[in-house]
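Student: what would the 3D arrangement of this be:
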Amino acid sequence: MKKKWWQKAVVYQVYPRSFQDSNGDGIGDLAGVLQRLPYIKKLGVDVIWLNPVYKSPDKDNGYDISDYRDIQPKFGDMKIFDKLLSEAHRLGLKVVMDLVVNHTSDQHEWFKESRKSIDNPYRDFYIWRDGQDGQAPNNWGSYFGGSTWKYDEATKQYYLHLFAEGQPDLNWENPEVREQVWELMRFWLDKGIDGFRMDVINFISKPEGLPDAPNPENAEYGDVEPMVADGAKLNDYLREMNDKVLSKYDVMSVGEMPSSKPEDAVQYTGLDAGELNMVFQFDHVTLAFNDDPRLGKWNDKPVNLVDLKRALSRWQLALDGKGWNSLYWNNHDRARAVSRFGNDSPEYRERSAKMLATTLHMMQGTPYIYQGEELGMTNAHFTDLKQYQDIESLESYHQIVEKEKLTDHATMMRYLATESRDNARTPMQWDDSVNAGFTAGTPWLELNKNYREINAAKELQDEDSVFYFYKKLIDLRHKSDLIVYGDYRELDPEDEEVFAYKRHYEGKTLLVISNFTAKDVTRSYDSETKKTLLLSNYDDDLGTKFRPYESKVYVY
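Tutor: Take a look at the predicted model:
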């Protein structure tokens, strides 16, 4: 394997809106990120991934971009961005930007032109279709509820939007669209950024003829994901992107790819494929879907450990020596890891947060830490619908409770408290002062009420904190080729309580054992082998006994 810098790197994801406000308007900004760079550097990571900071009307918190070459005024301007980039580089930190090119905002100049007339030069930048008997062109359902089609009175046609109405999908069949994307990528790479995280990039190749989606439950709309994920021309588009842009720079690229399978990812991330470096797969974060497929992600079921191990091991085994994994528990679109996969009670929160970190960071791939994860931040557990701002959460509530009446208010509120994206977006908890040190104003989204107990200032004073545990994990990865490059072998995949696996590299073995329960368990793996304890989230080693959420790493 030809070794690349991004294989040994650890990435820290910053959601700027919720990271640090510098001017008291309640919204995090680039000056706030700049202010907190020493904190990120102290953690020991190598790369900062910035969620979108481009100009946007904010229909979907910046994922609806109206100008790819300008900064959202709420976040600052290009001058402060350039200063942030320069200072990050001075500290030895790389910066990766979000690339959102499946769709734009309906306020983008391309779309404003496109909707003027059916013969406008920009008409073919987007996907326009005639309706059928006064109805939408097909039965596709939007990720945010309702149809994926919006009727435009001016030209008497519908445009496609997989997400919000204000996010029309680009037509990648048009070579001019692709060339415009290459140009905007070069704009940022020439500024000196160090790569891209690509939003739903495996949706850009739509099926020929746009046929109806499967709809086995007879719901109002069909399931669009099987229709748009990993389309027939995706490899062609990604190879063209690599050939025209990415291969010209020493940067990292990661594609967000819902529904992609390991065999697909081998094509996208293959060491000689000439496409992307790695993908974000969704298998392990979409395990606890509702038994009623019409409800999809909305549920409050605990994640089954056997299923979780199967999902993660499947990717570890499939990509070993062929491609490269990204490793993550949560992000701006996912509930907090310790609440979803661990135990966020005061008794076990820290222990289970460390256990989850160990389990993931000892695998093969590039780890991603979402802001606050290194503190063991938890779900917000909001109790009032008015506390939510996420468009997906609010539209889903409207569709599921009010329109289709698939469940009641109380049940849906439990589901939101478990799965809403706002759980990840509550402001960063810096200290125990008013608004957790995030803002001097009124925060754009309500803070998690536990910020006085869980905050960065408190953890930086405690050598046994979750923060310093993450720092140890990062230091170990930087020093160990075994952790970075070793192969992977799962142990006891049907064990419902313990996640154990081995890594092998150049004659050395790593043994990772994690108890995912709140009780004592006994397990033995190579008990006769003389091994050294490399890391644990307890102060002592009781051998084959594993206490609640205990995680141990041995090397021999």
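
Student: going by C-alpha atoms from here, please, whenever you check contacts or count neighbours.
Tutor: Fine.

Student: please identify the buried residues of stretch 511-519?
Tutor: With burial defined by 16 or more other CA atoms under 10 Å, the residues of stretch 511-519 counted as buried are 511-518.

Student: and these as CSV, adding distance to D475 and secondary structure?
Tutor: As requested, the buried residues of stretch 511-519 are exported to CSV (distance: CA to CA, whole Å; DSSP: H, G, I helix; E, B strand; the rest coil):
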residue, distance to D475, secondary structure
L511, 18, strand
V512, 17, strand
I513, 20, strand
S514, 20, strand
N515, 23, strand
F516, 24, coil
T517, 27, coil
A518, 28, coil
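
Student: quick one: which of the residues you listed is nearest I118?
Tutor: Nearest to I118, judged by CA to CA, of the buried residues of stretch 511-519 is F516 at 57.5 Å.

Student: how about a markdown table for the buried residues of stretch 511-519, with distance to Y12 added?
Tutor: Written out in a markdown table, the entries for those read as follows (distance: CA to CA, whole Å):
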| residue | distance to Y12 |
| --- | --- |
| L511 | 26 |
| V512 | 23 |
| I513 | 25 |
| S514 | 24 |
| N515 | 26 |
| F516 | 25 |
| T517 | 28 |
| A518 | 29 |
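
Student: here is a second sequence; please produce its structure as well for comparison:
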Amino acid sequence: MRRNARPDATAAWWQDAVFYQVYVRSFADSDGDGVGDLEGIRAKLGYLELLGVDALWLTPFFRSPMADHGYDVADPRDVDPLFGDLAAFDRLVEDAHGHGIKVTIDLVPNHTSDQHAWFQAALAAGAGSPERARYYFRDGRGSEPPNNWTSVFGGPAWTRVPDGQWYLHLFAPQQPDLNWESSDVRVDLVETLRFWLDRGVDGFRIDVAHGMAKPEGLPDMDPAAVAVMAGEQNPEVVDPRFDNEAVHDVHRLIRRVLDEYPGRMAVGEIWVDSDERFARYVRPDELHLGFNFKLARADFDADAVRRAIERSLLAAGSAPPTWTLSNHDVVRHVTRYGDGAEGVRRARAMALVELALPGAVYLYNGEELGLPNVELPDWARQDPVYHRSGGAEEGRDGCRVPVPWEGVEPPFGFTTGSSTWLPMPAEWGPLTVEAQLEDPGSMLSLYRQAVEIRGSHPAFDGTELEWYGAPPGCFAFRRKGGGLICALNTTAAPVPLPPGEVLLSSAPLEGTLLPPDASVWLV
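Tutor: Now for the predicted structure:
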């Protein structure tokens, strides 16, 4: 048993867990249609157990028209036939638990699909109706929308309906925002939470956890405001679309339900730059964990990475910090760090840095294979970001290409069909699970070793870090309590190793020197 795989169901298993994000469409396809599904995931549980992860995070598999690949939910308490059915979900949960792996799922409380029964009823009911009160329907300013808010996906955040009113959507027009002042909305969320908790899920990832609440009167936004998730925000600019105080009432509601189910947890997607504002989401009566993405946004530079770590620890406060390098919304870190051999070296180094840190770690499917982002042809792009921006923004499809499992040509065992929902690069043969599994020098072998050591070695005890002096372009920290030392070299020259016995390194060591673009664990 892993050191941190605690048998007590009431223990905070998530505090130092290694989660594995499954982008359901792209993990494994069981029925040959080129789209990943729940049975595909179930068939790969042996691989996930071999990798050593503690828990899964499944992206939305609920009924949806797929305008935003499942984040436009038409029925939050059913499985879309594209991915299977409720029986398939129940089998997946039961088998995952049999492999010692927890299952957490996405929760999308900021908006629904425009095909949701509620929204269809709102369109039919007309202005001023209780049905419209579940969303943000407003009269316009003459022929203009009710305010100047823009969508994160590009264009205005309002769409006009035939009777002249407008409805709010901070994302795609097919994703109308829910009004959390409506008691119907709150009651329905509780029903959804209990539905999945009663089916055995171990927790939730809360989509757009800094959204939901809107300011009274929906005042105009500063035109300089940029949603933090879409780019760097000027700290002097207040964005009324996000991080409003009443959002914490929603998280307290979620927490009250979870507290009735021992051993269950919630992690929030929190795009908030301010450390003080972020800390409010992980107070004892709100979220258990929160993504702050600082590590995922740091350049491959020792000073930048150290600042990201220190700020993340500060923002988490008394809650465990949460670390991730990639997910389905950001460019894969092999590519961010330079692509090619350089990007792979740096990604290997950062994998050891991330897994050395106290707290929870989220891996994104395929990162353990060293997958890069893919430059897709325009005809293949499906992300609404690409289409809403008229092609000005590439969108997120490049990090969502299906996982390669075996063989030497597409579809690399992902599907028994001839094509995949996004095309796979012909040159991915050396990156398959099959090609890497028995290669001790592969990215997959590095991840397997690192996760195993992290979960079994006492040097990883303790929740605080102590920083050492290090040459420019490098850093070294020690885990207080356990004693693990992690050193990173982001320079172009070898540097002396800190004293200690080597546990694992991201690249072959040069005697007592740590090579460029490399990291090492010592005790």
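
Student: got a list of what the residue nearest the centre of the first structure touches?
Tutor: Centroid-nearest residue in the first structure, with CA atoms, centre = their mean: N331, separated by 4.0 Å. The contact partners of N331 of the first structure, by CA atoms under 8 Å, 6 or more residues apart in numbering, come to 13, 369-370, 424.

Student: let's go with 7 Å and repeat that
Tutor: The contact partners of N331 of the first structure, taken as CA atoms under 7 Å, 6 or more residues apart in numbering, are 370, 424.

Student: where's it relative to T532 of the first structure, distance?
Tutor: If you measure N331 of the first structure against T532 of the first structure using CA to CA, to the nearest Å, the figure is 33 Å.

Student: count of neighbours near G231 of the second structure?
Tutor: Counted with other CA atoms under 10 Å, residues neighbouring G231 of the second structure total 10.

Student: need the helices for the second structure, in chain order.
Tutor: Taking DSSP state H as the criterion, the second structure carries its helices at 38-43, 45-51, 86-98, 117-125, 183-198, 247-258, 275-279, 294-297, 302-316, 333-336, 340-356, 384-388, 433-437, 443-456.

Student: what lines up with G44 of the first structure in the second structure?
Tutor: With TM-score structural alignment defining the correspondence, G44 of the first structure maps onto G52 in the second structure.

Student: repeat that for E153 of the first structure.
Tutor: For E153 of the first structure, the equivalent position in the second structure is taken to be P162, counting by TM-score structural alignment.

Student: can you give me the buried ones in stretch 341-353 of the second structure?
Tutor: Neighbour counts over stretch 341-353 of the second structure (16+ other CA under 10 Å) mark 343-353 as buried.

Student: make JSON lines out of those and add distance to P508 of the second structure.
Tutor: Listed next are those as JSON lines, based on distance: CA to CA, whole Å:
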{"residue": "G343", "distance to P508 of the second structure": "16"}
{"residue": "V344", "distance to P508 of the second structure": "14"}
{"residue": "R345", "distance to P508 of the second structure": "11"}
{"residue": "R346", "distance to P508 of the second structure": "13"}
{"residue": "A347", "distance to P508 of the second structure": "15"}
{"residue": "R348", "distance to P508 of the second structure": "12"}
{"residue": "A349", "distance to P508 of the second structure": "12"}
{"residue": "M350", "distance to P508 of the second structure": "15"}
{"residue": "A351", "distance to P508 of the second structure": "15"}
{"residue": "L352", "distance to P508 of the second structure": "14"}
{"residue": "V353", "distance to P508 of the second structure": "16"}
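
Student: A319 of the second structure: which of those residues is nearest?
Tutor: V353 (19.9 Å).

Student: skipping adjacent residues, who's closest to P443 of the first structure in space?
Tutor: Using CA to CA, 6 or more residues apart in numbering and skipping the chain neighbours, the partner closest in space to P443 of the first structure is G26 (4.1 Å).

Student: what's the spacing between the closest residue to A392 of the second structure other than its chain neighbours and E393 of the second structure?
Tutor: For A392 of the second structure, ignoring the flanking residues on the chain, the nearest one in space by CA to CA, 6+ apart is Y386 at 6.9 Å. According to CA to CA, Y386 of the second structure and E393 of the second structure sit 5 Å apart.

Student: for these two, indicate the residue with more neighbours.
Tutor: Per other CA under 10 Å, whichever of Y386 of the second structure and E393 has more neighbours is Y386, with 19 against 15.

Student: check contacts around the alignment partner in the second structure of N102 of the first structure.
Tutor: Aligned counterpart of N102 of the first structure in the second structure: N110 (TM-score structural alignment). When the contact criterion is CA under 7 Å, 6+ apart, the partners of N110 of the second structure are 177-178, 208, 211-212.

Student: same deal with T150 of the second structure?
Tutor: With CA under 7 Å, 6+ apart as the criterion, the residues that contact T150 of the second structure are 156-157.

Student: which position in the first structure pairs with it?
Tutor: T150 of the second structure is assigned G141 in the first structure as its aligned equivalent, the criterion being TM-score structural alignment.

Student: returning to what we had before: identify the residue nearest the match of N102 of the first structure in space, chain neighbours excluded?
Tutor: Taking CA to CA, 6+ apart as the measure, N110 of the second structure lies nearest to M212, with 4.7 Å between them; neighbours along the chain are not counted.

Student: the counterpart of that neighbour in the first structure and G32 of the first structure: what is the separation?
Tutor: Superposed on the first structure with TM-score structural alignment, M212 of the second structure falls opposite I204. Taking CA to CA as the measure, I204 of the first structure falls 33 Å from G32 of the first structure.

Student: between the contacts of N110 of the second structure, which is nearest A435 of the second structure?
Tutor: Out of these, the one with the shortest distance to A435 of the second structure is V208. That distance is 36.9 Å, counting by CA to CA.

Student: so that closest one touches E269, yeah?
Tutor: Yes - applying CA atoms under 7 Å, one finds V208 of the second structure in contact with E269, separated by 5.4 Å.

Student: quick revisit: which member of the contacts of N110 of the second structure is positioned nearest P262 of the second structure?
Tutor: Nearest to P262 of the second structure, judged by CA to CA, of these is V208 at 24.7 Å.
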